[in-house]
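>>> below: sequence and its predicted model.
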Amino acid sequence: MAARRPWLANRPAWWLLFLAQLAPLGYLAWAVPTHQLGYEPVVDSLRFLGDTALYLLLIGLAVTPIQRLWPRLGLIDYRRMVGLYAFVYASLHLLLWLVVDRQLDLAAIWEDVVEREHITFGVIAFLLLVPLAITSTRGWMRRLGRRWKQLHRLVYPAAALVVLHYFLSVKFDTRTPLVLAGVLLLLFLARPVTRWLVAMRRRPD
């Protein structure tokens, strides 16, 4: 008897998720000219791209504990795509700041990185994400072996730094970054808790 496939392990679901993660770019292309985000296109776009990257990063972190509890969902097949999309949006966020906001003025960029804490933490977070994106392929998984998992644990400090970057960049209303910090903390705790729950399920009666 053939093994049953996970519920979401099919090409239509893959393409649906792929296109859904492109939707924020389509929305941004419509929202900026029509001032739906606000009347400062660069600032508004920076915030939107950064928010999207962070949300996708948190979704990617949620996949493993959910998959442990409900393996039939087959969510693990989509974790890499979500993580790569998070990196794409983070890259667009960084490029917009470098090219449009700072106009590739290296002196101004360096001054920001050194003197503005939220930019310092944001750049460090991005640098931590770079090797994760590069080594996300199955080929790199084979080459690195056990070291692949160790390397990809960098996603946790990277996510924490992104939340800190967000918190420090907000001048007035810090409720959203605080909520996201709480979500991230829950995701950190979910990993050992779900591992324990799965171990308890497997224990003989």
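In hand now; what should we look at? Note that the structure is a prediction, hence the values are computed from the model and not measured.

>>> use CA for all of it now, contacts and neighbours both
Will do.

>>> for the chain, which segments count as helices?
11-20, 23-31, 41-69, 76-95, 106-115, 117-134, 138-144, 146-152, 155-169, 175-202 (DSSP state H).

>>> structure B:
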Amino acid sequence: MKALLHPAAKPVVFALCLLPFCWLVFGAFADRLGANPAEHLIRATGDWTLRFLCIVLAVTPLRVLAGWPALARLRRPLGLFAYFYAVLHLLCYAWFDMGFEVPDIAADIAKRPFILAGFAALALLTLLAATSSNRAVKALGGRRWQALHRLVYAAAGLALLHFFWMRAGKNDFAEVAAYAAIVGALWLWRLWRRFSPAAASRRASAPARPRARG
């Protein structure tokens, strides 16, 4: 799609990715977040983290299947927005649930496995965000950088586990199943592409190169 190469493509994507944040801020100031605004903010930021992780994982399949190579230039901003909403999720939890009391947060991590899974997912996303620049690609080399950034699948799995354990107490798994189906389908596509005979042929015929991160 030529539109993806237009100079305005990235600013438009940036603005669209900020819309959920702007809506939550507006809702908080306008008192439109329901009877428990703090819980709404914690859940909404977590939901948007999962949604952006699904979008990021879908970039490569869409790029390949639809023949839209220009989608690759949007992977980094989308990934950074996934991290942005994950950090917001942490801040909402640390502020509204724990009052920024670090000892209480540490005790909560040790006591509740779903909190530990969420922190582990955030730690992986922090590593990926810190190494998302072109400079990091050059410093690590193409193969190592690509191997490192496959950890996004592990981060998505941990985020799903976090969500599953959180909903297990209420025996409410409908949304968990929807996200799991999306992430599972994207994992299976990646595995199929990586281990299919066509993939082996491609690896044998082409040297690995760092991917441009526009």
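Perfect, I can see it now. Everything numeric in this text was worked out from a predicted model, so none of it was measured.

>>> need the TM-score between these chains.
Remark: TM-score between the superposed chains equals 0.88 [TM-score structural alignment, normalised by the length of structure 1]; 197 aligned residues with a C-alpha RMSD of 2.1 Å.

>>> hang on, the earlier thing: can the helices of structure 1 go into JSON lines with extra columns for mean neighbour count?
Shown next, in JSON lines, are those (neighbours: other C-alpha atoms under 10 Å):
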{"stretch": "helix 11-20", "mean neighbour count": "12"}
{"stretch": "helix 23-31", "mean neighbour count": "14"}
{"stretch": "helix 41-69", "mean neighbour count": "19"}
{"stretch": "helix 76-95", "mean neighbour count": "20"}
{"stretch": "helix 106-115", "mean neighbour count": "13"}
{"stretch": "helix 117-134", "mean neighbour count": "18"}
{"stretch": "helix 138-144", "mean neighbour count": "12"}
{"stretch": "helix 146-152", "mean neighbour count": "13"}
{"stretch": "helix 155-169", "mean neighbour count": "20"}
{"stretch": "helix 175-202", "mean neighbour count": "14"}
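
>>> please, which helix or strand holds residue 204 of structure 2?
Element membership of residue 204 of structure 2 [criterion: DSSP states H and E] is helix 197-205.

>>> now that helix, how far from the centre of its chain.
29 Å (C-alpha atoms, centre = their mean, to the nearest Å).

>>> what does stretch 156-171 of structure 1 give?
Using C-alpha atoms, centre = their mean, the offset of stretch 156-171 of structure 1 from its chain centre is 12 Å.

>>> residues making contact with it?
Contacts with stretch 156-171 of structure 1, where a contact means C-alpha atoms under 8 Å, 6 or more residues apart in numbering, come from 54, 57-58, 117-119, 121-122, 124-126, 128-129, 174, 177-178, 180-181, 184, 188.

>>> center of structure 1 - which residue?
residue 57 (1.8 Å; C-alpha atoms, centre = their mean).

>>> to which residue of structure 2 is it aligned?
Matched across to structure 2, residue 57 of structure 1 falls on residue 53, judged by TM-score structural alignment.

>>> with residue 114 of structure 1 instead?
Under TM-score structural alignment, residue 114 of structure 1 pairs with residue 110 in structure 2.

>>> quick revisit: can you put the helices of structure 1 in CSV and add distance to residue 5 of structure 1?
As requested, those are exported to CSV (distance: least, C-alpha to C-alpha, whole Å):
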stretch, distance to residue 5 of structure 1
helix 11-20, 12
helix 23-31, 28
helix 41-69, 14
helix 76-95, 12
helix 106-115, 48
helix 117-134, 28
helix 138-144, 20
helix 146-152, 25
helix 155-169, 29
helix 175-202, 20
